[in-house]
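1. sequence first, then the predicted structure:
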Amino acid sequence: MAIVTLSSILSASCSLIETAELHPDARDVRMFDSYEQVEKCAFIKEIVGTEGHWYNYIFITNKDLTLGAVNDLKNEALSLNANSVHVHTNMSFTTSVTILGQAYRCERARI
């Protein structure tokens, strides 16, 4: 009985450790740390990308938490029809990673 219970818990935890998948079209979204790279672009909106929760962070590597947050940020930018993000901060907490940025629409020649 204990083996069945343990395997059920482990199976359920697998669904808890999935990180944000990058939407195929979001691959073209570029991230910049310098405002000069987006200063002539059209500002759209402040956005936040995050990955990790108090109940699953222990199962996810720091790298995967960060990549999940980047994917979440790029997916949000894509949903706003943005193709560039000026990243303000990368906040790494004990249980998650959160990235704050601004979404911009830039002419392709600029990025």
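-> Perfect, I can see it now. Numbers count the residues shown, from 1 in each chain.
2. contacts and neighbour counts: CA atoms only from here.
-> Noted.
3. wait, isn't residue 100 in contact with residue 92?
-> No. The criterion here is CA atoms under 8 Å, and residue 100 misses it with residue 92 at 11.3 Å.
4. what strand or helix carries the spatially most central residue of the chain?
-> In the chain, the centroid-proximal residue (CA atoms, centre = their mean) is residue 69; its distance is 2.3 Å. Using DSSP states H and E, residue 69 maps to helix 62-79.
5. against that first model, consider the following:
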Amino acid sequence: MSLKHKPTWRSAVIVAISAVILAGCTTPMNRLTPESKKVHLRMDSGFNADNCIWVGEVAGNEGHWYSYLFFPNDVLIEGAMYDIKNHANEIGANTVFVVAPQDFTTSFSIMGSAYICEQLEP
């Protein structure tokens, strides 16, 4: 009896699925839209919303119970930041004051207040 392993189509499928899963480990599932790049996230105590117009609450998250094992924390955080910026852009905001980053076991979530603020010229 020969102990040689003969590759089959099943082996090829397993290798392909493994490659896709591992490739997904380096980038978040949420993608930043080009329009959302202009949205600023603020977490600092120097943020003053006196000259801004509040437009709503927004949240962003990345990770799920079935996928969190494949993503390092920095990718989860990046995906949540992309998600909240996209939501803020959808409601016309250009600034989000982040009020509650939440690190859960299986995901990362960011919540904040979205504003339209005058952009200061440099």
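-> Done, it's in. Since we're looking at a predicted model, the values are computed, not measured.
6. mind checking the TM-score on these two?
-> The TM-score (TM-score structural alignment, normalised by the length of structure 1) is 0.84; 111 aligned residues with a CA RMSD of 2.5 Å.
7. how far away is the corresponding residue of structure 1 for residue 80 of structure 2 from residue 3 of structure 1?
-> Counting by TM-score structural alignment, residue 80 of structure 2 lines up with residue 69 in structure 1. Noted for residue 69 of structure 1: a distance of 35 Å to residue 3 of structure 1, by CA to CA, to the nearest Å.
8. what sits against the match of residue 80 of structure 2?
-> If a contact means CA atoms under 8 Å, 6 or more residues apart in numbering, then residue 69 of structure 1 has 20, 49-51, 97-99 as its contacts.
9. inside strands: which ones of those?
-> Counting by DSSP state E, those place 49-51, 97-99 in strands.
10. would you turn those residues into CSV with distance to residue 62 of structure 1?
-> Listed next are these as CSV, based on distance: CA to CA, whole Å:
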residue, distance to residue 62 of structure 1
49, 15
50, 12
51, 10
97, 8
98, 12
99, 14
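11. as JSON lines, these with neighbour count and distance to residue 37 of structure 1 would be great.
-> Shown next, in JSON lines, are these (neighbours: other CA atoms under 10 Å; distance: CA to CA, whole Å):
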{"residue": "49", "neighbour count": "23", "distance to residue 37 of structure 1": "20"}
{"residue": "50", "neighbour count": "24", "distance to residue 37 of structure 1": "23"}
{"residue": "51", "neighbour count": "25", "distance to residue 37 of structure 1": "26"}
{"residue": "97", "neighbour count": "24", "distance to residue 37 of structure 1": "24"}
{"residue": "98", "neighbour count": "21", "distance to residue 37 of structure 1": "22"}
{"residue": "99", "neighbour count": "20", "distance to residue 37 of structure 1": "18"}
